[in-house]
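J.: below: sequence and its predicted model.
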Amino acid sequence: MIRWLDRAALAATLVLPAFIMHGRAVAEVLIGIIGLAFLLRCAALRDWSWLRHGWVKVGAAWWAWVIVCSLPGIGIGGTKSLLQALALGRFLVLVAALEHAVLAAPAARQWLQRVLTACSLYIAGQSLLQAATGRNLQGFPRYGEGELTGPFLHPRAAAPLSRLLFPTLLPPVARLLNNGIAAKLGAAALTIAGIGTIVLIGQRMPVLLTLLGLVVSGLMLRRLRALVATAILAGALLLAASVVVSPPTFYRLVTKFSAQMEDFPNSDYGLIGARAAFIALDHPIFGQGYDGFRNVCEDPHYFRAWSRSTDYAADGGGARICTIHPHNHYLEALTEAGFPGLLLFCALVVAWLRGLLRGIGRDPDPLRVGLFVAALIQEWPIASASSFTAIEIGGFFFLMLGYGLAIARAAPVRDTLQGRDAASSTAPISPSAGRPIT
């Protein structure tokens, strides 16, 4: 039975990325299969020791508080909000399952690495095709302001690609840098191509987060510092040249972004931030429950603005600026569960990042650095973001988070093997192939 549960969970994990991109409903089913198989495995083995690990306890506390804040009579969303809060736990179980069981075996991790690399190439390739011909393989054109949509109908290619880029790009680049001049030039070309694709897509926040990721990668990997500096310079030159090469990219990344920053409090993002802040200040302990921002955003009681706002935004943008979430994970946690929920969420993020860095050493594995960077830029506090649980981006985040934590958990074994996995890529997957749940 254990063998079949492990195989089902691994199969679901390996096909999950395809449905994160093209089939969110199926992706949700696959997440459920992974979590259920893991829980049944734990029950069969009578091993629940994973519940004692640090981030799990913090995550359980945060989840429990969100549930309390979503109870009818405390939260604003009623039974629907409570059910959504209860379902939130599926993502925590997914990460635990990947860390402690599904990706315990080196061969499983190697297969997932191949899948993630294929996803990066797929999104990047479709984006470049659309840049060159005006349409992607599905026939979709550039979006309204000229953004590249990659393989999608709407402009959401850059966010997942910016997260996938680091764990899929850093390992081959680091290997190439250890070889001759031709290989080093290949590493530079590969890096510049990856960064250039993010720039050409034309979405502002992914470009900024990719820049942050490059800087962190350079700080953690000494051998990549010269290449990182070269890639940043190349990206800046491409951005400058985009005024001729790709005018829509220049408009979105330079012209429009500059205008937004000059008067940020009155921009839509600034007004959304004000709305979230005033909701939280009125409900500092319990927030408004799961999906609280969506449920109360159109309440005129919260039509207030930052003190710097001009007369036209004196009502905080009114109902016009309302969205389904506040476009920031920390504001989302604050509006849903008050300041206690925000503190618990921050503690959970810190626990995850510490877990990813466990045993990383002074000369870290580029893959581990890439997975850490992906998590860091996903949860960077000063950023516009989709909802924390939005499957099209959050799905990749939770998948790569579990992947990184699984590698960190295997780090003591890897150290004794001088950084190499004990099993080959063709090793069979079985309950005994990886470390036990401890």
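T.: Everything's here; your move.
J.: make it CA atoms for all contacts and neighbour counts henceforth
T.: Noted.
J.: quick one: residues contacting Pro160.
T.: Contact analysis of Pro160 by CA atoms under 8 Å, 6 or more residues apart in numbering lists 392-393, 396.
J.: pretty sure it is in a helix, no?
T.: Yes: under DSSP: H, G, I helix; E, B strand; the rest coil, Pro160 falls within a helix.
J.: how much space separates it from Leu239?
T.: 21 Å (CA to CA, to the nearest Å).
J.: can you check Arg358 too?
T.: Arg358 is 37 Å from Leu239, by CA to CA.
J.: those two: which is more packed in?
T.: The neighbour count for Arg358 versus Leu239, taken as other CA atoms under 10 Å, is higher for Leu239 (22 against 15).
J.: for that one, give me its contacts.
T.: Contact partners of Leu239, counting by CA under 8 Å, 6+ apart, are 199, 249-250.
J.: now, which of the residues you listed lie within helices?
T.: If you go by DSSP state H, the contacts of Leu239 have 199, 249-250 in helices.
J.: with adjacent residues omitted, what lies nearest to Asp268?
T.: Nearest non-adjacent residue to Asp268, counting by CA to CA, 6 or more residues apart in numbering: Ile321, 6.2 Å away.
J.: again, but for Leu82
T.: Leaving aside its sequence neighbours, Leu82 sits nearest to Ser70 (CA to CA, 6+ apart; 4.9 Å).
J.: check contacts around the one you found.
T.: By CA under 8 Å, 6+ apart, the residues touching Ser70 are 76-78, 81-82, 85, 288-290, 336.
J.: which of the contacts of Pro160 has the most neighbours?
T.: Highest count within those by other CA under 10 Å belongs to Phe396, 24 neighbours.
J.: that one reaches Pro17, doesn't it?
T.: Yes: Phe396 is in contact with Pro17 according to CA atoms under 8 Å; the separation is 7.0 Å.
J.: tell me the buried residues within the contacts of Leu239.
T.: Buried members of these, scored by 16 or more other CA atoms under 10 Å, are 199, 249-250.
J.: check it against this one:
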Amino acid sequence: MIAATGTRFIPRLEQTALVCVLLVPLLLMHAHGIAEVAIAIADVCFLLRSALLRDWDWLKARWLWFSAAWWIWLVVCSLPIPALHLGEGGLRSLVQAVTTVRFLVFVAAMEFLVLRSRPARRWMYGLIAASVAWIALNSVVQYAIGWNLIGWPPGPEGVLTGPFGKPRAGPPMALIIPPAVVPPVAALLSRKGLRPAVGAYALLAASLVLMVMIGQRMPLVLTVFAFVIVACLMRRLRPVVLTAAVVGGLMLAASPVLAPNAYYRLVDKFSNQLEHFAVSPYGQLYARAWEVGIRNPVTGMGFDGFETGCQRPQYFRPTFDGSQPDGGGAKICWHHPHNHYLQALDDGGFIGLLLFSAMGIAWLVPLARGLGRDSDPLRAGLFAVVCAQVWPIQSTSAFTSMPMGGWLFLLLGWGLAEARHRSR
């Protein structure tokens, strides 16, 4: 009787999980806290369904084994046991480490349940494409008239903020533009005639021009990197990507006149930071993060280990060029070191770094399965953005911080669902 009653709730659990997952892209745009709630509800529904049906086959996923190993080690390193030099961040660090599992369950829920049907995956594509259009529209309007549709001006140094009040348009666009743009570009190229071909070239070129206009360096680099990966996977898109890169380069060359603020950030400021990288904010953070990591090589300092150790004088090592003996002191400190791999090192030592790296590879293996010279456009776009996000040489936000952590795991779950169910 109890089993039969529980089984009747299965459709409701599945529907609730689907609604929550489809709400996440919209909530990540303007309601990060509610997005956390939606992720939690989707997780609970998925776990309850698994328990009621005794369906735990999803635990066999290899990527989940590696992810769980990293998470378990992160929790162990965050246990507040001073005698063993564990969990120096205290109870708050432990709670954050434990709750990180919500993202892993969320990805599994998307792959094995929520996005197993074609209509659900089409809805997800539509919502991601709508998010791209909303950010793009606000960015263009802000560039043209000086404020976005909500009434906010550009951010510091003229960075276009899209529909946001702060310079947050670039990072999500670097994640969602490729899976949103590559399928229609490929579809246009498959049609006969000049108009579809021109439309395909114009759409991809406009995407890169928009990223140049927004004026955020790392998102532009990651977007170009993702499109290069797509070109490697899809031969018929190589001329389009090359043309878009040329157009983006011409836009950058003309930006001193068309977008002087973008030129300052993308060329002047960027080249100056690279030339004096050791004493730039990023160089200072990386030197401090490395010192924290090598001084705690086995277990790190637990979740948010960089934030815990950054202000402690024993970690004030010189910058990489030796010009600043204290590496900038406490005033350079931030919540995270702006690099996923240095963050993993500070959180869990070299073991944590190794497990984190293995987790990233474990994600890419199923995402890449079946991709080749004539890859599916959507899968190629999703693989490209995840690959770009796990690339180690870049400046990043904190790995699990919202909204960027939410975007990454949302696209990862979607990509794994496409890889598992699309061919079926």
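T.: Alright, I've got the coordinates. Remember, it's a predicted structure, so these values are computed and weren't measured experimentally.
J.: can you list the ones in helices among the contacts of Leu239 of the first structure in a markdown table and add distance to Ile34 of the first structure?
T.: Below are those laid out as a markdown table (distance: CA to CA, whole Å):
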| residue | distance to Ile34 of the first structure |
| --- | --- |
| Val199 | 35 |
| Thr249 | 39 |
| Phe250 | 43 |
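J.: keep only the contacts of Pro160 of the first structure that stay in contact in the second structure.
T.: Conservation of the contacts of Pro160 of the first structure in the second structure, assessed by both residues aligned by TM-score structural alignment, their matches' CA atoms under 8 Å: retained contacts are 393, 396.
J.: can I get the contacts of Pro160 of the first structure in CSV with distance to Arg7 of the first structure?
T.: Output for these, formatted as CSV (distance: CA to CA, whole Å):
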residue, distance to Arg7 of the first structure
Glu392, 25
Ile393, 25
Phe396, 21
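J.: now, which of the contacts of Pro160 of the first structure sits nearest Leu219 of the first structure?
T.: Closest approach between the contacts of Pro160 of the first structure and Leu219 of the first structure, by CA to CA: Phe396, at 24.3 Å.
J.: what range in the second structure matches the helix or strand hosting the closest one?
T.: Using DSSP states H and E, Phe396 of the first structure sits within helix 391-409. Mapped onto the second structure using TM-score structural alignment, helix 391-409 of the first structure covers residues 402-420.
J.: would you mark the buried spots in that stretch?
T.: Within stretch 402-420 of the second structure, the residues scored as buried using 16+ other CA under 10 Å are 402-404, 406-420.
J.: give the aligned range of stretch 339-349 of the first structure in the second structure.
T.: Taken onto the second structure by TM-score structural alignment, stretch 339-349 of the first structure occupies residues 350-360 there.
J.: no wait, stretch 363-382 of the first structure
T.: Going by TM-score structural alignment: stretch 363-382 of the first structure matches residues 374-393.
J.: before we move on, what about stretch 227-247 of the first structure?
T.: By TM-score structural alignment, stretch 227-247 of the first structure lines up with residues 240-260 in the second structure.
J.: pull out the buried residues from the matching stretch.
T.: 240-245, 247-248, 251-252, 255, 259-260.
J.: now Ala68 of the second structure: how far from Phe316 of the second structure?
T.: Distance of Ala68 of the second structure to Phe316 of the second structure, computed by CA to CA: 33 Å.
J.: of those two, who's got more company?
T.: Phe316 (22 against 18).
J.: so what's Leu410 of the second structure up against?
T.: By CA under 8 Å, 6+ apart, the residues touching Leu410 of the second structure are 24-25, 107.
J.: if we go to the first structure, which of those residues are intact?
T.: Among the contacts of Leu410 of the second structure, the contacts conserved in the first structure (both residues aligned by TM-score structural alignment, their matches' CA under 8 Å) are Val107.
J.: quick one: which of the contacts of Leu410 of the second structure is most hemmed in?
T.: That'd be Val107 among the contacts of Leu410 of the second structure, by other CA under 10 Å, with 25 neighbours.
J.: can you find the partner of it in the first structure?
T.: In the first structure, Val107 of the second structure lands on Val95 (TM-score structural alignment).
J.: pretty sure that match is touching Leu401, no?
T.: Yes: under the criterion of CA under 8 Å, Val95 of the first structure makes contact with Leu401 at 6.7 Å.
J.: quick one, helices of the stretch 301-424 of the second structure?
T.: Secondary structure of the stretch 301-424 of the second structure (DSSP state H, counting those that start in this stretch): helices at 305-310, 340-368, 377-390, 404-421.
J.: which of these sits closest to Pro163 of the second structure?
T.: helix 404-421 (15.8 Å).
J.: after superposition, how close is the closest one to the first structure?
T.: Here helix 404-421 of the second structure, set against the first structure after superposition, deviates by a mean of 0.9 Å using mean CA distance after the TM-score superposition for the first structure.
J.: tell me the angle that helix makes with helix 340-368.
T.: Angle, helix 404-421 of the second structure to helix 340-368, by axes from the mean of the first three to the mean of the last three CA atoms, to 10 degrees: 20 degrees.
J.: got the angle for helix 404-421 of the second structure vs helix 377-390?
T.: Going by the same axes, to 10 degrees, helix 404-421 of the second structure makes 140 degrees with helix 377-390.
J.: can you pull the contacts of the counterpart of Gly32 of the first structure in the second structure?
T.: Using TM-score structural alignment, the partner of Gly32 of the first structure in the second structure is Ala40. Counting by CA under 8 Å, 6+ apart, Ala40 of the second structure touches 102, 106.
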